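Engineer: Prediction below, plus the sequence it came from.
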Amino acid sequence: MNTDGADESSWELDPEDESGAVIATVGRQLKMWREASGLDRAKFGERMGYGANLIYKIERGARIPRPEFLDKADEVLGAGGKIAAMKTDVESARYPKKVRDLAKLESQAVEIGAYDTFVVSGLLQIEEYARALYGVRRPAFSENEVERLVAARLARQGVIHRDPAPLLTVVQEEAVLRRPLGGKMVLRRQLEHLLEVGSLRHVELQVMPTCVEEHAGLAGSFKVMRLNDGTTVGHNEVQLVSRLITEPKEVQVLDMRYGMIRAQALTPRESLSFIEKVLGET
């Protein structure tokens, strides 16, 4: 039986996320089905294979149940598919709100441009790299939160393989390619993945060498997205702030700045050769 502290059948829920109302409703429904079956939390948890404390948290809306949890609950409580059907509602609340909002914009984009200074761009991270990145955050994330964030990051990457896929351009600092987050083997696999994705026809990956004298991106990372309705928006995430930028003059500055950054970086072909060189040295 899983203990609540190490349980992987649910995610922590941000109390400020409006999807909490959905999760609270799902929790109440689960509680009603459990009580109608004459089971207390301990007995229900035993049949489910989880601790009573986890059952309590899910029922009061403090945890987001995983799809397999709802499937098992449907079976144990004899709900005839009614509990399992709630997976569709839960899916909308599976990831943090800021991630859902960003993923929605990316799904509407015909072009995505990203400049990243300290880590590999989120759309290009492999699972081990993302897990290592969230693992070193301080204050530390719980295991459940790490799992939720990693899953959300990987889910966003589906936009790369969408048909039709958006044009994706990414500029990475040279130092990012040498920083061994997760260890040398994780870095090697990450570099190999960059080479693989960078060879796609709709992806242009560029490296900003540390030795450049003129650099338009010293103010930090940001993203520019051209949407299918013709508008352009910016996105900036720093420390505790995730900000969508829609004011035309601010977007214009980011767009101009990104163009200058790309002009100052190595060309896509030179960049792939550079990454191959770094991989050989790692």
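Structural biologist: Nice, I can see it.

Engineer: contacts and neighbour counts: CA atoms only from here.
Structural biologist: Noted.

Engineer: Pretty sure residue 112 sits against residue 232.
Structural biologist: No - the criterion here is CA atoms under 8 Å, and residue 112 misses it with residue 232 at 9.8 Å.

Engineer: From the centre of the chain, give me the residue that's furthest out.
Structural biologist: In the chain, counting by CA atoms, centre = their mean, residue 38 sits farthest out from the average C-alpha position, at 39.6 Å.

Engineer: That one and residue 76: what is the separation?
Structural biologist: Distance, residue 38 to residue 76, by CA to CA, to the nearest Å: 12 Å.

Engineer: Once you drop chain neighbours, what's closest to residue 160?
Structural biologist: Excluding its sequence neighbours, the residue lying closest to residue 160 (CA to CA, 6 or more residues apart in numbering) is residue 166, at 7.1 Å.

Engineer: so who does the one you found touch?
Structural biologist: If a contact means CA atoms under 8 Å, 6 or more residues apart in numbering, then residue 166 has 109, 110, 111, 112, 159, 160, 202 as its contacts.

Engineer: Return the distance of it relative to residue 201.
Structural biologist: Using CA to CA, residue 166 is found at 11 Å from residue 201.

Engineer: What helix or strand is the spatially most central residue of the chain located in?
Structural biologist: The residue lying closest to the centre of the chain (CA atoms, centre = their mean) is residue 153, at 1.9 Å. Using DSSP states H and E, residue 153 maps to helix 143-156.

Engineer: Which elements pack onto that helix?
Structural biologist: strand 10-12, helix 97-107, helix 127-135 (3 or more CA pairs under 8 Å, 6 or more residues apart in numbering; DSSP states H and E).

Engineer: Generate CSV for those, with mean neighbour count as supplementary columns.
Structural biologist: Output for the helices and strands packed on helix 143-156, formatted as CSV (neighbours: other CA atoms under 10 Å):
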stretch, mean neighbour count
strand 10-12, 23
helix 97-107, 16
helix 127-135, 18
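
Engineer: do you know which of the ones you listed lies nearest residue 174?
Structural biologist: Distance to residue 174, taken as CA to CA, is lowest for helix 127-135 among these, at 16.6 Å.

Engineer: Give me the buried stretch members for stretch 165-177, please.
Structural biologist: Neighbour-count burial for stretch 165-177, counted by 16 or more other CA atoms under 10 Å, picks out 165, 166, 167, 168, 169, 170, 171, 172, 173, 174, 176, 177.

Engineer: which of these sit farthest apart?
Structural biologist: 165 and 174 (26.6 Å).

Engineer: List the residues that contact residue 181.
Structural biologist: Neighbouring residues of residue 181 by CA under 8 Å, 6+ apart: 129, 132, 133, 187.

Engineer: second one coming, line it up with the first:
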Amino acid sequence: MSVDGEAVRLRSEADEPGWEVDPDDEWGVAVITTVGRQLKLRREAAGLRAAEFGKAVGYGEDLVYKVEGGKRIPRQDYLIRADELLDAGGLVAATWEDVKRVRYPKKVRDIAKLEAQAVEIGVYVCNSISGLLQTPEHARALFHAAQPPYSPDDVERMVAARTARGAIFERDPAPSVSFVLEEATLLREVGGTMVWRGQLERLLEVGQLRNITLQVMPTKTDAHPGVDGKIEVLKFADGTAVGRSDGAFNGRPTSEPKLLRILELRYGTIRAQALTPRDSLAFIEHLLLGET
């Protein structure tokens, strides 16, 4: 394939690392297998060999076979080009609505699903800013700092997944959400000064929403029940709840009433020791002004 006489290099696996299907993700495997089968049947009905089809959409033959075999997650541009080439009338392109969810790890999807259903959420994180509050730039800097390093494609997938969780702030009716953040995590300039300032501005923006309570835990304070790590409690409209803590029950989610009461007691104690919401927002404003 060429454009204005110049050869066009087709995309290969080296260009698209990190888009493999997790074999343990049953729903993800089912989605990608179904989409791949549909693409293969339409391609064969159109009388196109895999190599011809690949050249037409800008992908190597090996990737075409892997997408059709349910081994690779197709990108949106692949589905759009395939739809046009196969004259599918938008049906192939529309599969992106399901495919894009499969890009995110199953664990992240499960968390996001619970958060999307909860009417009340309480979160304390010891060593970082909650993922629900992170800007894309802040999240990207954290993923780039990981060792061993993630591939650039993996980083972008995880940033997109983390950012998508922020949709809970746009829900109607809105859930009641409370956060407790450690002062030390606000002082760390993750991603550099501009990214850090953007993250603080995001906290101020979210902290002023009527359904959000944001509190800062001062570094110069006594020990509290959250020093072992994250605590999260989610409550639902039917009266049920789910909670977990890094420092309890092996970090596993629990819905047992007795254990939930323990988590709620710990979270309540943490909130009582933290700055008030008003003082917390004032503290963040002072950080932005360089007054602390």
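Structural biologist: Good, I have the coordinates. Bear in mind that the values here come from a model prediction, so they are computed numbers and not experimental data.

Engineer: Mind putting the buried residues of stretch 165-177 of structure 1 into CSV with distance to residue 98 of structure 1 and secondary structure?
Structural biologist: Converted to CSV, those look like this (distance: CA to CA, whole Å; DSSP: H, G, I helix; E, B strand; the rest coil):
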residue, distance to residue 98 of structure 1, secondary structure
165, 22, coil
166, 21, coil
167, 23, strand
168, 21, strand
169, 22, strand
170, 21, strand
171, 23, strand
172, 23, strand
173, 25, strand
174, 28, helix
176, 24, helix
177, 27, helix
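
Engineer: So which of those is the closest to residue 143 of structure 1?
Structural biologist: residue 176 (25.2 Å).

Engineer: State the distance from that closest one to residue 81 of structure 1.
Structural biologist: 48 Å.

Engineer: same thing with residue 15 of structure 1?
Structural biologist: Using CA to CA, residue 15 of structure 1 is found at 29 Å from residue 81 of structure 1.

Engineer: With residue 16 of structure 1 instead?
Structural biologist: Counting by CA to CA, the separation of residue 16 of structure 1 from residue 81 of structure 1 is 30 Å.

Engineer: Neighbour count for the two, which is higher?
Structural biologist: A count of neighbours by other CA atoms under 10 Å puts residue 81 above the other of residue 16 of structure 1 and residue 81, at 13 against 8.

Engineer: Quick check: closest non-adjacent residue to the counterpart of that one in structure 2.
Structural biologist: In structure 2, residue 81 of structure 1 lines up with residue 90, judged by TM-score structural alignment. Spatial nearest neighbour of residue 90 of structure 2, chain neighbours left out: residue 83 (6.1 Å); criterion: CA to CA, 6+ apart.

Engineer: between the helices and strands packed on helix 143-156 of structure 1, which gets nearest to residue 70 of structure 1?
Structural biologist: When these are ranked by proximity to residue 70 of structure 1, the top entry is strand 10-12, at 10.3 Å, counting by CA to CA.

Engineer: Would you mind pulling the contact partners of the closest one?
Structural biologist: Contact with strand 10-12 of structure 1 is made by 58, 62, 63, 64, 65, 66, 94, 144, 145, 147, 148, as judged by CA under 8 Å, 6+ apart.

Engineer: Please enumerate the strands of structure 1.
Structural biologist: Taking DSSP state E as the criterion, structure 1 contains strands spanning 10-12, 63-65, 109-116, 167-173, 203-208, 222-227, 232-238, 241-245.

Engineer: circling back: overlap in contacts of residue 112 and residue 232 of structure 1?
Structural biologist: Counting by CA under 8 Å, 6+ apart, the residues touching both residue 112 of structure 1 and residue 232 are 224, 225, 226.

Engineer: List the buried residues in stretch 235-243 of structure 1.
Structural biologist: Applying 16+ other CA under 10 Å to stretch 235-243 of structure 1 flags residue 235 as buried.

Engineer: can you check stretch 82-97 of structure 1 too?
Structural biologist: For stretch 82-97 of structure 1, the neighbour count (16+ other CA under 10 Å) marks 83, 84, 86, 87, 90, 93, 94, 95, 96, 97 as buried.

Engineer: Would you mind giving the helices and strands packed on helix 143-156 of structure 1 as a markdown table with distance to residue 237 of structure 1 added?
Structural biologist: Below are these laid out as a markdown table (distance: least, CA to CA, whole Å):
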| stretch | distance to residue 237 of structure 1 |
| --- | --- |
| strand 10-12 | 22 |
| helix 97-107 | 10 |
| helix 127-135 | 15 |
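
Engineer: And the ones you listed: which comes nearest residue 21 of structure 1?
Structural biologist: When these are compared by CA to CA, helix 97-107 sits nearest residue 21 of structure 1, at 13.1 Å.

Engineer: Output the contacting helices and strands for that closest one.
Structural biologist: Looks like helix 97-107 of structure 1 contacts helix 143-156, strand 222-227 (3+ CA pairs under 8 Å, 6+ apart).

Engineer: Please work out which residues of structure 2 line up with that helix.
Structural biologist: Helix 97-107 of structure 1 corresponds to residues 106-116 in structure 2, going by TM-score structural alignment.

Engineer: Also stretch 253-272 of structure 1?
Structural biologist: Mapped onto structure 2 using TM-score structural alignment, stretch 253-272 of structure 1 covers residues 262-281.

Engineer: which outside residues touch that stretch?
Structural biologist: Contact partners of stretch 262-281 of structure 2, identified using CA under 8 Å, 6+ apart, comprise 122, 124, 180, 204, 207, 213-218, 224-226, 231, 233, 243-245.

Engineer: Now with 6 Å, please.
Structural biologist: Outside stretch 262-281 of structure 2, the residues within contact range by CA atoms under 6 Å, 6 or more residues apart in numbering are 214, 215, 216, 217, 225.

Engineer: what about the nearest residue to residue 51 of structure 2 once chain neighbours are set aside, neighbour count?
Structural biologist: Residue nearest to residue 51 of structure 2 in three dimensions, not counting chain neighbours: residue 61, with 4.8 Å by CA to CA, 6+ apart. Residues near residue 61 of structure 2, counting by other CA under 10 Å, number 18.

Engineer: For residue 149 of structure 1, which non-adjacent residue is closest in space?
Structural biologist: Spatial nearest neighbour of residue 149 of structure 1, excluding adjacent residues (CA to CA, 6+ apart): residue 95 at 7.1 Å.

Engineer: In structure 2, what sits opposite residue 163 of structure 1 in the alignment?
Structural biologist: By TM-score structural alignment, residue 163 of structure 1 lines up with residue 172 in structure 2.
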